[in-house]
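Trainee: The amino acid sequence is not available; the structure is as follows:
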């Protein structure tokens, strides 16, 4: 870590204020000299501290920027990581208000979510251990959002900004992880009734469990475990799709299930 703790607190508070006010900030990488990944993670923890003090409760973790199409789109070439809170989760099939949900510049991505039946703590977590610790998998729409102006992010920006997480919805269908090969699961997404994207589970580091193991081990270096009952998002299987009022998104994960979400102003 290169930044003093006072600066870490200032930047975490700045992101929290931007979230609540629905406004964007200039990229941190452009105005904070020497900011590194450890700084960014500590900024994100301050950001999370402000959210939990405001009544939010952590219910899971997420990995982002795992697939090449998303990395190319954002110009970020390594995964990021963040936290999920209860206030981020919305019901399957719901139409949500962009403004009312605190979103600024949302984009939809389709993922495979893991729900854990026991704790996991890295380092040293393997893909097999992830599968053994998983109660079930299910389809997920993560609606990513950025407090950084025009999505002009680098890895330090998105990690600081809680991995650019907005809200998420998980489907109602639950499948045991050993019941199928998650690397070959196909996802299809439609927007307003028009097919927009497809992807395979292998898009996230070759296998979704590989991505989840990476996240467990990365957070483990900071002393943060996965906990029984938590939801773990494994990363987008296809490029992000911008969302505006009036849009309706639907996804299917072959042999797993479906999820949908809509937007209004």
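Mentor: Cool, the structure landed. Here the structure is a predicted model, which is why all the values come from computation and not from measurement.

Trainee: CA only for contacts and neighbour counts going forward, please
Mentor: Fine.

Trainee: Which parts of this protein are strands?
Mentor: Secondary structure of the chain by DSSP state E: the strands cover 58-64, 80-85, 95-97, 107-116, 134-144, 165-170, 186-191, 194-200, 231-236, 241-242, 248-253, 257-264.

Trainee: Who are the packing partners of the first one?
Mentor: Meaning strand 58-64. If contacts are counted by 3 or more Cα pairs under 8 Å, 6 or more residues apart in numbering; DSSP states H and E, strand 58-64 sits against strand 80-85, helix 208-220, strand 231-236.

Trainee: contacting residues around the first one?
Mentor: For strand 80-85, contacts defined as Cα atoms under 8 Å, 6 or more residues apart in numbering pick out 44, 48, 56-66, 155, 158-159, 162-163, 165, 215, 231.

Trainee: nearest to residue 192, of the helices and strands packed on strand 58-64?
Mentor: Closest approach to residue 192 among these is made by strand 231-236 (19.6 Å; Cα to Cα).

Trainee: any residues touching that closest one, and which ones?
Mentor: Contacts for strand 231-236 (Cα under 8 Å, 6+ apart): 59-67, 70, 84, 109-116, 140, 203-204, 208-209, 211-212.

Trainee: Check stretch 54-72 too.
Mentor: Under Cα under 8 Å, 6+ apart, the answer for stretch 54-72 is 52, 76-87, 163, 203-205, 211-212, 215, 226, 229-240.

Trainee: Buried ones among those residues?
Mentor: Buried members of the contacts of stretch 54-72, counted by 16 or more other Cα atoms under 10 Å: 76-77, 79-85, 87, 163, 203-205, 211-212, 215, 226, 229-240.

Trainee: The structure to be compared is supplied as follows:
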């Protein structure tokens, strides 16, 4: 890996460690150099694993056509989920743990079988999925002011922060992911809503894309992996004292609180 890949990784790691966001890292690379950005992400993964944490799955980002247009891309991206990123349903995000958190509601897949190599289909995803669960992803950016392009967000582990799975589990034959409806409340206020079709037309499409992309990179999805398939509605900034609850039809609720007093 190049010196610039290592420099970008160090900038992002320092921002996370100190709690001070860094400038964008995209200027270290040629425009649209996604391979370099994923190399930065791989260095981050190696560091987290070396620290004793486990890789427990993957998240998919940029599944909204509107967000893709905003960043000038025509594909999603992905990041890694680690054991230290998981929070319990109805748990609390400690004050100061994240830099610039935002919340989005998603469908999580829990895989019961490995997914095949390049060319993974929606039918393959269906066959490999053991359960669905309602999920909240708490995204975060180590880049100041969320001033990101796709290169910045990929390098920054797809702007991952934390994630929460609800306590309910449903089989795919009981719930059709494309047909679900999602409502996200902050306290009693409805702050985001959408449907399964707002995630690449079907969250299973997003999962098939991820499986194919990871297999091409030599890192396929395995049985037991959690897959956060992508936001079902707009993400919402979080502040101390906020309590978010997402209700996804057919799947149930998932809640997270942010430590501190509301403004």
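Mentor: Right, received. Where do you want to start? Quantities reported herein were computed from a predicted structural model and do not represent experimental measurements.

Trainee: can I get the helices and strands packed on strand 58-64 of the first structure in a markdown table with distance to residue 253 of the first structure?
Mentor: As requested, those are exported to a markdown table (distance: least, Cα to Cα, whole Å):
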| stretch | distance to residue 253 of the first structure |
| --- | --- |
| strand 80-85 | 22 |
| helix 208-220 | 13 |
| strand 231-236 | 12 |
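
Trainee: Out of those, flag the one nearest residue 25 of the first structure.
Mentor: Closest approach to residue 25 of the first structure among those (Cα to Cα): strand 80-85, 18.7 Å.

Trainee: Residue in the first structure paired with residue 199 of the second structure?
Mentor: Counting by TM-score structural alignment, residue 199 of the second structure lines up with residue 204 in the first structure.

Trainee: now residue 130 of the second structure
Mentor: Residue 130 of the second structure maps onto residue 135 in the first structure, with residues paired by TM-score structural alignment.

Trainee: so its match sits right up against residue 129, yeah?
Mentor: No: using Cα atoms under 8 Å, residue 135 of the first structure is not in contact with residue 129; the gap is 11.9 Å.

Trainee: more crowded one of these two?
Mentor: Counted by other Cα atoms under 10 Å, residue 135 of the first structure and residue 129 do not tie: residue 135 has more neighbours, with 19 against 13.

Trainee: Give me the distance between that one and residue 81 of the first structure.
Mentor: 22 Å (Cα to Cα, to the nearest Å).

Trainee: swap in residue 181 of the first structure?
Mentor: Per Cα to Cα, residue 181 of the first structure is found 24 Å from residue 81 of the first structure.

Trainee: buried residues in stretch 184-202 of the first structure?
Mentor: Buried, per 16+ other Cα under 10 Å, within stretch 184-202 of the first structure: 185-191, 197-202.

Trainee: Next one: residue 158 of the second structure from residue 209 of the second structure, what distance?
Mentor: 15 Å.

Trainee: Can you check which part of the first structure stretch 171-182 of the second structure sits on?
Mentor: Taken onto the first structure by TM-score structural alignment, stretch 171-182 of the second structure occupies residues 176-187 there.

Trainee: what residues are up against residue 208 of the second structure?
Mentor: Neighbour list for residue 208 of the second structure: 120, 121, 122, 124, 125 [criterion: Cα under 8 Å, 6+ apart].

Trainee: Could you report the distance from the third one to residue 212 of the second structure?
Mentor: Which is residue 122 of the second structure. 11 Å.

Trainee: Not counting its neighbours along the chain, what's nearest the most centrally placed residue in the second structure?
Mentor: Using Cα atoms, centre = their mean, the residue of the second structure that lies closest to the mean C-alpha position is residue 59, 3.7 Å off. Nearest-residue entry for residue 59 of the second structure: residue 228, 4.5 Å, with adjacent residues in sequence omitted and distances by Cα to Cα, 6 or more residues apart in numbering.

Trainee: now swap in residue 34 of the second structure and tell me
Mentor: Excluding the flanking residues, the one nearest residue 34 of the second structure by Cα to Cα, 6+ apart is residue 151, at 5.9 Å.

Trainee: ok, whichever residue in the first structure pairs up with that neighbour - how many residues close by?
Mentor: Counting by TM-score structural alignment, residue 151 of the second structure corresponds to residue 156 in the first structure. Residues lying near residue 156 of the first structure (other Cα under 10 Å) number 22.

Trainee: and if you look at the one 10 residues further on?
Mentor: Close neighbours of residue 166 of the first structure, defined as other Cα under 10 Å, add up to 25.

Trainee: Then residue 93 of the first structure?
Mentor: 18.

Trainee: Which position in the second structure pairs with it?
Mentor: Superposed on the second structure with TM-score structural alignment, residue 93 of the first structure falls opposite residue 90.

Trainee: and if you look at residue 256 of the first structure?
Mentor: Using TM-score structural alignment, the partner of residue 256 of the first structure in the second structure is residue 251.
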